[in-house]
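Trainee: okay, predicted coordinates and the sequence, questions at the end:
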Amino acid sequence: MNTEQLKRIRTGEGFIAALDQSGGSTPKALLQYGVQETSYSDDEEMYALVHEMRTRIIQSSAFDSRHILGAILFENTMDRSIDGQLTADYLWEKKGIVPFLKVDQGLAGLEDGVQLMKPIPGLNDLLERAAQRNIFGTKMRSLIKEANPAGIKKVVEQQFVIGKQIARMGLVPIIEPEVDINSADKAESERILKNEILAQLSTLDPDIQIMLKLSIPTEDNFYSDLMEDPHVVRIVALSGGYSQMEANERLAQNHGLIASFSRALSEGLTAGQTDDAFNRMLSKSIQEIYAASIK
């Protein structure tokens, strides 16, 4: 583990950019960017276009280490290059931004009010490749739609089992049990979720370090006690479907919680913009997300 990167993620001011749409969510990300599905005929062309979009974001002067601590990639992006360097190396060496990798394979069907992660075949091989490519940590997402104690327990147990596997490979796992922002019993789901996370943290070996990526809580500063746990490097928040403005307003009410936004980060960016217009829009978004993250 890179100790300089660890210190930056633990204590730095800023937020984590989520550039990790994959598989099923890539067409939606491209559509938001103004690229129609008729612009590509197969997955290879689609991934080439999304890499162009991400390269444009990463290379922008607005995308800098003064505001951004880390960036989450997905496997296809990790395997591609920017200016002749693998993406993770470009991020760290040229930008001073810590690279993470999304490792989950999407969500299973709804059961007990939650969606667990699908199995992740070949995870150790992927983690070994990630370590070779200088990836610092990983991210994996589950989804909680109802305050079902049995379902939420399964989500957290699955996340921590795989999280420990990732930590043993020398990477820092971001555990992401998202609570649906439209859930009718969101606050109760968050209460159950926090108790289950605390129970799992209490079982970890002293040297295991993790991060948490959580929905912005209904009750302000609800996750403050989790931030105090010695196993927890940092807690980041997802935008979860809120507009950028609303996500920022809610985030700013939670001291110590920093953003890890995806769709809300790229809001307003389009393929047809001039570089000046693109950079202005990205700079405005980054500065506003940063301001909400350091309050």
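Mentor: Alright, I've got the coordinates. No experiment lies behind these values; they were computed from the predicted model shown.

Trainee: only C-alpha atoms from now on, for both contacts and neighbour counts.
Mentor: Fine.

Trainee: list the buried ones in stretch 235-250?
Mentor: Ile235, Val236, Ala237, Leu238, Ser239, Gly240, Tyr242, Gln244, Ala247, Asn248, Arg250 (16 or more other CA atoms under 10 Å).

Trainee: which residues touch Gln244?
Mentor: Ala264, Leu265, Glu267, Ile289 (CA atoms under 8 Å, 6 or more residues apart in numbering).

Trainee: list the helices and strands the one helix or strand the first one maps to packs on?
Mentor: In the assignment (DSSP states H and E), Ala264 maps to helix 263-266. Packing contacts for helix 263-266, counted by 3 or more CA pairs under 8 Å, 6 or more residues apart in numbering; DSSP states H and E, involve helix 244-251, helix 275-293.

Trainee: comparison target, given below:
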Amino acid sequence: MNNNHFDKIKNGKGFIAALDQSGGSTPKALAAYGIPEDAYSGEKEMFDLVHEMRTRIITSPAFSSDRILGAILFEQTMDREIEGKYTADYLADKGIVPFLKVDKGLADQENGVQLMKPINDLDDTLRRANERNIFGTKMRSVIHEPNKEGIKDVVDQQFDIGKRIISAGLVPIIEPEVDIHSDNKEKSEELLKEQILTHLDDLSEEENVMLKLTIPTKADLYKELIDHPRVVRVVALSGGYSREEANEKLKENHGLIASFSRALSSDLNADQSDEEFNQKLQHAVDTIYDASVNKK
């Protein structure tokens, strides 16, 4: 493990950028960027275009380590290069810590939740992540209802896989997202917190995790998780909120920092000049940073 990266993520001021749209969500990400599906043919062209988009973001002067602590990458992005360097190395040279999305998407809903699909090539992915100088990983489940059994299954699965990731020398980001549109979101969050605490208390002093959670309905609900000795950092997903709404909610939660995706890139467009693109990205970065470090 890179100790400098660990210290930056644990103690640094800023937020984590999520640039990890996968095959299923890439067409939506490109469409939001102004590239419709009829503008490309096949997966290769699609992934080439999304890498161009991510490269434009990462190489922008607005994407700097004085605001951004880390960036979460899609597997193909990890294996591609930016200006002659593998993406993680390019980020590290900018002072930004690289993470990798390792999940394979969501299973069908059952017991009010969606578990992760099996990650059959996890060991190989973790080996390659170490070769590419990745610091940590991210994997996502979704909670739709306050079903205690379903939420326990989500957290059990996340921590079971998380321990395998820790054993590989990486820091897992545990992401049990609570759907912002779900009925009784607050109850789901209370049950989720209870289950996470049980697992955190069972970790050894050598086992550390990060958490990526939906911004809670009740402000500071996750303060106990943020302060737990086994937690490196707790970050928040935007979850479908607009950037303005996500930022306002984030400001109410002390110690919680952003890890936004759509809320970071929502104003960016392929047709923008570099000047306009960089200005739009700088504004997004500045407002998300402010919400992460300055609290009400």
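Mentor: In hand now; what should we look at? Everything numeric here is computed off the predicted structure, so don't read it as measured data.

Trainee: tell me how the two chains score on TM-score.
Mentor: After superposition, the two chains reach a TM-score (TM-score structural alignment, normalised by the length of structure 1) of 0.99; 294 aligned residues with a CA RMSD of 0.5 Å.

Trainee: out of the helices and strands packed on helix 263-266 of structure 1, the one nearest Leu49 of structure 1 is which?
Mentor: Among those, the nearest to Leu49 of structure 1 by CA to CA is helix 275-293 (16.4 Å).

Trainee: what's the average distance of that closest one to structure 2?
Mentor: Helix 275-293 of structure 1: mean distance to aligned residues in structure 2 after superposition is 0.2 Å, counting by mean CA distance after the TM-score superposition for structure 1.

Trainee: please report how far Arg133 of structure 1 lies from Ala150 of structure 1.
Mentor: 38 Å (CA to CA, to the nearest Å).

Trainee: neighbour count winner among the two?
Mentor: Arg133 (16 against 13; other CA atoms under 10 Å).

Trainee: any idea which element the closest residue to the more buried one other than its chain neighbours lies in?
Mentor: Closest residue to Arg133 of structure 1 apart from its sequence neighbours, by CA to CA, 6 or more residues apart in numbering: Ala88 at 6.8 Å. If you go by DSSP H and E, Ala88 of structure 1 is part of helix 87-89.

Trainee: Lys223 of structure 2 reaches Glu252, doesn't it?
Mentor: No: using CA atoms under 8 Å, Lys223 of structure 2 is not in contact with Glu252, being 11.3 Å away.

Trainee: which one's more surrounded, the two?
Mentor: Taking other CA under 10 Å, Lys223 of structure 2 and Glu252 do not tie; Glu252 has more neighbours (19 against 14).

Trainee: how about the strands of the stretch 51-200 of structure 2, start to end?
Mentor: Counting by DSSP state E, counting those that start in this stretch, the stretch 51-200 of structure 2 has strands at residues 68-73, 81-82, 85-86, 97-101, 113-114, 136-143, 171-178.

Trainee: now the fifth one: how far from the chain's centre is it?
Mentor: Relative to its parent chain, strand 113-114 of structure 2 has a centroid offset of 18 Å by CA atoms, centre = their mean, to the nearest Å.

Trainee: elements contacting that strand?
Mentor: strand 136-143, helix 148-167.

Trainee: give me whichever of those is most buried.
Mentor: Each of these was scored by mean neighbour count; the highest is strand 136-143, a mean of 24, by mean count of other CA atoms under 10 Å.

Trainee: in structure 1, what range does that strand match?
Mentor: Mapped onto structure 1 using TM-score structural alignment, strand 136-143 of structure 2 covers residues 137-144.
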